[in-house]
Each structure stands twice: as structure tokens, then as C-alpha cells.
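# Structure of the sequence below:
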Amino acid sequence: MKADPKKAYPLRISAAVLEAMQRWADDDLRSVNAQIEFVLREALRKQGRLKKETAEPVADDDAD
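Prediction:
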């Protein structure tokens, strides 16, 4: 299965939320970007808003 193409999206986020995401990402050995995408995918999956074939884990292919 071919991965979905990535799209850049600017995100405004509070400093406190970003710091918490950084700590969580560090704990999970992910970049902040990959952690945010992981959290969004999980929320979408739990709500039934993500197609099953796109629910595969995303490789951390960016360098933060």
C-alpha cells in the first residue's frame, strides 16, 4: 500500500500545549510533528472518521 502524500499545514498552538506534546513525543521516541499526527489519527480512528486503509501508523520521516 502506498503512503498518502504529506501536505504542509501551519498550526498555531499554545506554548504550554507544544511543550506537553514535546515531552510526550520524547517519551514515545517521535518527533513533535509525528506525535501530533499520531494523536490526530487516533482521535479520528476512535470517532470512526478515518478510513481503515489510511489508519496505518505513520513513519517518522521528518527531523525535528
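# switch to C-alpha atoms for all contacts and neighbour counts from now on
Fine.
# Could you check what's spatially nearest to the residue most central in space within the chain, not counting adjacent residues?
By CA atoms, centre = their mean, the chain has its centre lying nearest to E37, at 1.2 Å. Leaving aside its sequence neighbours, E37 sits nearest to V58 (CA to CA, 6 or more residues apart in numbering; 8.0 Å).
# For the comparison step, fold the sequence that follows:
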Amino acid sequence: MAPKKPFLLRLDPQLYDVLARWAADEFRSVNGHIEYLLREAARRAGRWPKGGTGSSPAGRTAPNAADGDG
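Okay, the predicted model is just below:
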């Protein structure tokens, strides 16, 4: 796996709190959850390469993926 590119991200404190709670609900770190959300947004927008690397971490799937709801 290629090394990840670090960068500074400034967030509104209220948004960070929302993301922190959401990440905890999904058993992810805040950083991991932000990366997940951005990757999903890129996929939905058709901007993520098909078969591209950096899919869900081992053992993780999108919530409700098996149900077809997510």
C-alpha cells in the first residue's frame, strides 16, 4: 500500500464533534471516517477509478452494503 499523504484540515468545532460521534458509531477514527466519507463521495460522483486502490480497510464494508441500502 502506498504511504498516505498528510495534510492539514481545519474544521469548524461543531462539525468536528459531529464527525467524532459518527466515527465512533462506525468504529473508526475521525481521520479514517473523513477518508471513508471522501472516498464514498468520489465514488458516487464517478471520480474514483474503477478498481482503484484504497478501498475499504480489510474486513470493513460500507454500512448496509449487503442490504443494498447503502
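# what residue of the second structure takes the place of the residue nearest to E37 of the first structure?
Counting by TM-score structural alignment, V58 of the first structure corresponds to P57 in the second structure.
# Ok, D28 of the first structure next?
Per TM-score structural alignment, D28 of the first structure is aligned with E26.
# any idea how far K4 of the second structure is from that match?
According to CA to CA, to the nearest Å, E26 of the second structure stands 21 Å off from K4 of the second structure.
# of the two, who's got more company?
E26 (13 against 7; other CA atoms under 10 Å).
# Kindly provide the distance from the more buried one to D12 of the second structure.
21 Å.
# What residue in the second structure is paired with I13 of the first structure?
Match for I13 of the first structure (TM-score structural alignment): L11.
# Report how many residues lie close to its match.
9.
# Likewise for the one 4 residues further on?
A total of 9 residues lie near L15 of the second structure under the criterion other CA under 10 Å.
# ok, now Y36 of the second structure?
Neighbours of Y36 of the second structure under the rule other CA under 10 Å: 19.
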